[in-house]
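Trainee: Everything below, folded, please.
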Amino acid sequence: MKEISIIGFSDLGEQFYSFLNQENLVLNVFDDVYQSNQENIKANLFNQYSESNSNNFYVALGYKHLKTKENILNKLQELNKKTPNFIHKTSFVNNTAVVETAVFIYPMCNVDKNVEIGKGSLINNSVTISHDTKIGKCCYISPGVIVSGNVNIGNYTFIGSGSIISNGVKIGENVIIGVGTVVTKDIPDNCSVIGNPMKFLKQPLILK
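Mentor: From the prediction side, this is the model:
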């Protein structure tokens, strides 16, 4: 019987569970609000993961909590817990790509040659990542994003659904790219952008 643990069990955690679920699976959930009547799901308080005897952990914290996600992954590493990758069977990842730990890749994604994906990043449905692109740690790439070749994406960056990132662009850390944005030039750290043509916002986008 296989046992896994998911930290955070809102919509994202339930999606993780739907992908990971299989017969004879025991699930430990760490979330302060989740309750379960299912025998194979054990509900625990959010911060009790550090006291758990479980060994395989998936951290299901979304785009609003990317730095918190990194902190938890670092703590799990200190505790010698495993944080496996998940790559959906319908996604293609080139054998030259480097995928670090705790990366979650949803269905119908295409990851090209020499791509690097940093620890804890999430690649949502139907994302294309072209050759020689580097994605930092704990990034969140929403459905339908197209990332062209030789792109560099910094840590903790959120890219909204349907955005297109042009070839050779450099995107800083802690950047928010709004839905449907076409990125044709570099974006510094801590910026919010949106639109086609892309414009920089004076006030940061609020992710809802």
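
Trainee: okay, CA-based contacts and neighbour counts for the rest of this
Mentor: Fine.

Trainee: if I look at the residue most central in space within the chain, how far off is residue 41?
Mentor: For the chain, the residue nearest the mean C-alpha position is residue 122 (1.8 Å; CA atoms, centre = their mean). To residue 41, residue 122 is 24 Å away according to CA to CA, to the nearest Å.

Trainee: Before we compare anything, build this one as well:
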Amino acid sequence: MYLFGASGHCKVIIDIIENENKQKIDAILDDNPKNNTLVNSNVIKPDSVKFKATDSLFIAIGNNYIRKKISQLYKLKSPVLTHPKAIVASSVKIGEGTVIMAGSIINPDVIINKHCIINTGAIVEHDSVLESFVHISPNASIAGNVEIKEGTHVGIGSCVIQGVKIGKWVTIGAGAVITKNIPDYAVVVGNPGRIIKYNKEYE
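Mentor: As a prediction, this is how the structure comes out:
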């Protein structure tokens, strides 16, 4: 098993793997490594590895756009990682490459697609749907029946009321309160949330 991205986020991923007693980490891949090791794992450049079909790769990068680009470059299987102190209902569906961090709560019939991050202490309530490459930051709360499209980043401590639809590649600022639908690419801050600008359109 390989990890991609020798960062602080990767340290959290390593901790989850160790807590879950999963397979050995062969190496951490990074295009511009600052150190040769991270948490006792070797850090190497990606082009130094000849992958086998049986290898797995977990993308340990917080940036949604970069995580998507790397997933398109490497066609390897990617595990779902769940911290043992997370609470995940049995009916939740989770796509490959997604991480569920410590203290988070995922309630019944939630659908979380590929390569998402449900960060420390986040809550995703019943029947919500998260598309791929979404990041729910620490202590953010998503109420029931919310839809969040691809690549959206929900900031630390923010909350989204029930039934809201949030577009793709949206950025929701720290502590924002989302009470109505948000269009694609919007940057939203405040309570109640207001759009202050738009992100560029990712392909």
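
Trainee: List the contacts of the aligned residue in structure 2 for the residue nearest to the centre of structure 1.
Mentor: Aligned by TM-score structural alignment, residue 122 of structure 1 pairs with residue 117 of structure 2. If you count contacts by CA atoms under 8 Å, 6 or more residues apart in numbering, residue 117 of structure 2 has them with 62, 98-101, 133-137.

Trainee: right, and residue 19 of structure 2 touches residue 81 too?
Mentor: No: look at residue 19 of structure 2 against residue 81 with CA atoms under 8 Å: they stay out of range, at 10.3 Å.

Trainee: So between the two, which is more surrounded?
Mentor: residue 81 (20 against 13; other CA atoms under 10 Å).

Trainee: What residue in structure 1 is paired with that one?
Mentor: With TM-score structural alignment as the criterion, residue 81 of structure 2 matches residue 86.

Trainee: Pretty sure that match sits against residue 104.
Mentor: Yes: here residue 86 of structure 1 lies in contact with residue 104, judged by CA under 8 Å, at a distance of 4.8 Å.

Trainee: Map residue 103 of structure 1 onto structure 2.
Mentor: Taking TM-score structural alignment, the alignment pairs residue 103 of structure 1 with residue 98 from structure 2.

Trainee: Count the residues that sit near residue 175 of structure 2.
Mentor: By other CA under 10 Å, the residues close to residue 175 of structure 2 number 18.

Trainee: looking at it, it is touching residue 160, isn't it?
Mentor: No: contact between residue 175 of structure 2 and residue 160 fails when scored by CA under 8 Å: they sit 10.3 Å apart.

Trainee: Would you enumerate the residues in contact with the match of residue 103 of structure 1?
Mentor: Neighbour list for residue 98 of structure 2: 79-81, 113-118 [criterion: CA under 8 Å, 6+ apart].

Trainee: For the residues you listed, could you give me JSON lines that also reports secondary structure?
Mentor: Output for these, formatted as JSON lines (DSSP: H, G, I helix; E, B strand; the rest coil):
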{"residue": "79", "secondary structure": "coil"}
{"residue": "80", "secondary structure": "coil"}
{"residue": "81", "secondary structure": "strand"}
{"residue": "113", "secondary structure": "coil"}
{"residue": "114", "secondary structure": "coil"}
{"residue": "115", "secondary structure": "coil"}
{"residue": "116", "secondary structure": "coil"}
{"residue": "117", "secondary structure": "strand"}
{"residue": "118", "secondary structure": "strand"}
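
Trainee: can you map out the helices along structure 1?
Mentor: Here structure 1 has its helices, by DSSP state H, at 11-20, 66-78.

Trainee: export the ones you listed to a markdown table and tack on distance to residue 154 of structure 1?
Mentor: Shown next, in a markdown table, are the helices of structure 1 (distance: least, CA to CA, whole Å):
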| stretch | distance to residue 154 of structure 1 |
| --- | --- |
| helix 11-20 | 23 |
| helix 66-78 | 12 |
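
Trainee: between those helices, which one is nearest to residue 195 of structure 1?
Mentor: helix 66-78 (23.3 Å; CA to CA).

Trainee: Pull out the buried residues from that closest one.
Mentor: 66-67, 69-70, 72-73, 76 (16 or more other CA atoms under 10 Å).

Trainee: Over to stretch 24-32 of structure 2?
Mentor: 25, 27-30.

Trainee: and what of stretch 107-127 of structure 2?
Mentor: Result for stretch 107-127 of structure 2 [16+ other CA under 10 Å]: buried residues 107-127.

Trainee: residues touching residue 131 of structure 1, list them.
Mentor: 111-115, 148-150.

Trainee: That one pairs with which position in structure 2?
Mentor: Checking with TM-score structural alignment, residue 131 of structure 1 has residue 126 as its match.

Trainee: Look up how far residue 78 of structure 2 lies from residue 69 of structure 2.
Mentor: 14 Å.

Trainee: Residue 13 of structure 1 contacts residue 5, correct?
Mentor: No: counting by CA under 8 Å, residue 5 is not a contact partner of residue 13 of structure 1; they are 10.2 Å apart.

Trainee: Tell me the residue in structure 1 aligned with residue 7 of structure 2.
Mentor: Per TM-score structural alignment, residue 7 of structure 2 is aligned with residue 10.
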